[in-house]
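> sequence first, then the predicted structure, then my questions.
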Amino acid sequence: MSTPIFDFLGQRRSAKPDRLAEPGPTPDELRQILKTGARVPDHKKLAPWRFIVFRDEARRTMGEVFAKACETEEREPPSPVRLDMERARFMRAPVVVAVVSSIRNRPGVPEWEQILSAGAVCFNTCLAANALGFGTSWISEWIAYSPSVRAALGLSEKERIAGFIYMGQPMDKPDDRERPDMDKLVTEWPA
């Protein structure tokens, strides 16, 4: 079966963050991407997630947070090369969006469902950006788990980074990768 949406989804690929160039989404495009990204299953309409956007100099400022976190949290002192890499981490793409999973205490809405909703927001945001022609990469890396980075982002005890979504113009078409063998993953019940 071939339809435009199946063709789009069947060809979607993640780009490497350092293969995403300027220009990134404009503020209006980013608003459209995030609004579309938020159209996910959300039991009881809790919106158990939020976005933090990094663009322009905010990416460089956050890089200083990463370098400082690396210095204070690593067992061995990091090399100058490593610190420079951390400072440049968000400079790999024109726009980076953090999706924060924000668990709400609500009877009848399990935490797991809320976490899954945040994951759906991450992927739906990637799809929305891809539909506008932007390349994306959804990754977490060590920074998502760093206590110093969490504090700098103002995350509460019940919040976690679901992922950082890097966006920009793809510099090249990413190679496809081997896909799972569906015959090994799909069963019908009763078996």
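Cool, the structure landed.

> from here on, contacts and neighbour counts on C-alpha atoms
Will do.

> strands of the chain, residue ranges please.
When secondary structure is read from DSSP state E, the chain shows strands at 20-21, 49-55, 95-102, 135-139, 159-170.

> put this next to the previous one:
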Amino acid sequence: MDAMECLLGRQSTPAANLAEPTPSDDEILELLQAAMRAPDHAALRPWRFLAIRGERRRALGDIFADSLARRNPGATAEDVEKARGKPVRAPLVLAVWAKITENHPKVPTIEQVIATGAAAQNFLNALHARGYQAIWVTGAPCYDEYVKGSLGLAPKDALVGFIHIGTMKKGTAPKKKRPDPAEFLQTW
């Protein structure tokens, strides 16, 4: 598949539809080469990745459950268990964050977060090119200081999401209809 076909064919696959096999640790390092090509003002390389497999996904689920209970003491037991189950739906989860260099004279925090987002997207495209499926998940855990601290992030760092990775459980996903790009382009 050529580069354009790859880019136009990539789409998110729900985590519940993902199964083994996943990329090996060596393959993840190879795929991360694409992430390293993201635009990066002043070569700060703010992106960081944490691979979470096996029982560590359950530990992440416990962190998510504790996080929800802390944020929302009125959360139902069902809601807490749902939060606990999110990381175990896919066989591999990659946490992605920006290691922020505060008060940089040329690169504000937002540019460091954007660069990390671009690295994550490059990684998603590399996964697709290799035949894997994934979904980039955000939500309340990404913005929760308890979750960040539990994963070893500094308070200043920005957790940009969790990429759930695997292989489609059965068949192929139906192609999602995409909007017309002309609806999003303006000329000035």
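Done, it's in. Computed from a predicted structure; not experimentally measured.

> of all the strands of structure 1, which one is nearest Lys35 of structure 1?
Across those, Lys35 of structure 1 has its closest neighbour in strand 49-55 (10.6 Å, Cα to Cα).

> now that closest one: buried residues?
49-51, 54-55 (16 or more other Cα atoms under 10 Å).

> so which of those residues is the closest to Val109 of structure 1?
Nearest member of the buried residues of strand 49-55 of structure 1 to Val109 of structure 1, counting by Cα to Cα, is Trp49, at 14.1 Å.

> what does the closest one align to in structure 2?
Residue pairing (TM-score structural alignment): Trp49 of structure 1 is matched to Trp47 of structure 2.

> what's the biggest helix in structure 2, counting residues?
Across structure 2, the longest stretch assigned as helix under DSSP state H is helix 109-129.

> in structure 1, what stretch matches it?
Counting by TM-score structural alignment, helix 109-129 of structure 2 corresponds to residues 111-131.

> centre of the chain to the matching stretch, how far?
Its chain's C-alpha centre and that of stretch 111-131 of structure 1 lie 9 Å apart, by Cα atoms, centre = their mean, to the nearest Å.

> and stretch 178-191 of structure 1, by the same measure?
From the chain centre to the centre of stretch 178-191 of structure 1 is a distance of 27 Å (Cα atoms, centre = their mean).

> cool, stretch 38-45 of structure 2 as well?
In terms of Cα atoms, centre = their mean, the centre of stretch 38-45 of structure 2 is found 19 Å from the chain centre.

> quick one: residues in contact with it.
Stretch 38-45 of structure 2 has contacts (Cα atoms under 8 Å, 6 or more residues apart in numbering) with 36, 101, 106-107, 111-112, 115-116, 118-119, 122.

> can we see that at 7 Å?
Identification of contacts with stretch 38-45 of structure 2 by Cα atoms under 7 Å, 6 or more residues apart in numbering yields 107, 115, 118-119, 122.

> now neighbour count and distance to Asp26 of structure 2 too, for those, in JSON lines please.
Formatted as JSON lines, the contacts of stretch 38-45 of structure 2 follow (neighbours: other Cα atoms under 10 Å; distance: Cα to Cα, whole Å):
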{"residue": "Val107", "neighbour count": "17", "distance to Asp26 of structure 2": "32"}
{"residue": "Ala115", "neighbour count": "25", "distance to Asp26 of structure 2": "24"}
{"residue": "Ala118", "neighbour count": "19", "distance to Asp26 of structure 2": "22"}
{"residue": "Ala119", "neighbour count": "26", "distance to Asp26 of structure 2": "18"}
{"residue": "Asn122", "neighbour count": "21", "distance to Asp26 of structure 2": "17"}
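
> out of the buried residues of strand 49-55 of structure 1, which comes closest to Cys70 of structure 1?
Phe54 (19.5 Å).

> walking through structure 1, point out its helices one by one.
Per DSSP H, structure 1 carries helices over the ranges 4-11, 27-37, 57-73, 80-87, 111-131, 147-152, 182-185.

> tell me which of those helices sits most buried.
With neighbours defined as mean count of other Cα atoms under 10 Å, those peak in mean count at helix 111-131, which reaches a mean of 21.

> what's the mean deviation for it versus structure 2?
Here helix 111-131 of structure 1, set against structure 2 after superposition, deviates by a mean of 1.1 Å using mean Cα distance after the TM-score superposition for structure 1.

> which strands and helices sit next to that helix?
Contacts defined by 3 or more Cα pairs under 7 Å, 6 or more residues apart in numbering; DSSP states H and E place helix 111-131 of structure 1 against helix 27-37, strand 95-102, strand 159-170.

> what do you get if the cut-off is 6 Å, keeping everything else the same?
Packing partners of helix 111-131 of structure 1 (3 or more Cα pairs under 6 Å, 6 or more residues apart in numbering; DSSP states H and E): helix 27-37.

> counting contacts, what elements does the helix it packs on pack onto?
Under the contact criterion of 3+ Cα pairs under 6 Å, 6+ apart, helix 27-37 of structure 1 touches helix 111-131.

> tell me which residues are up against the helix it packs on.
33, 37-38, 48-49, 101, 136 (Cα atoms under 6 Å, 6 or more residues apart in numbering).

> residue contacts, Ser137 of structure 1?
Counting by Cα under 6 Å, 6+ apart, Ser137 of structure 1 has contacts 14-15, 17, 165-166.
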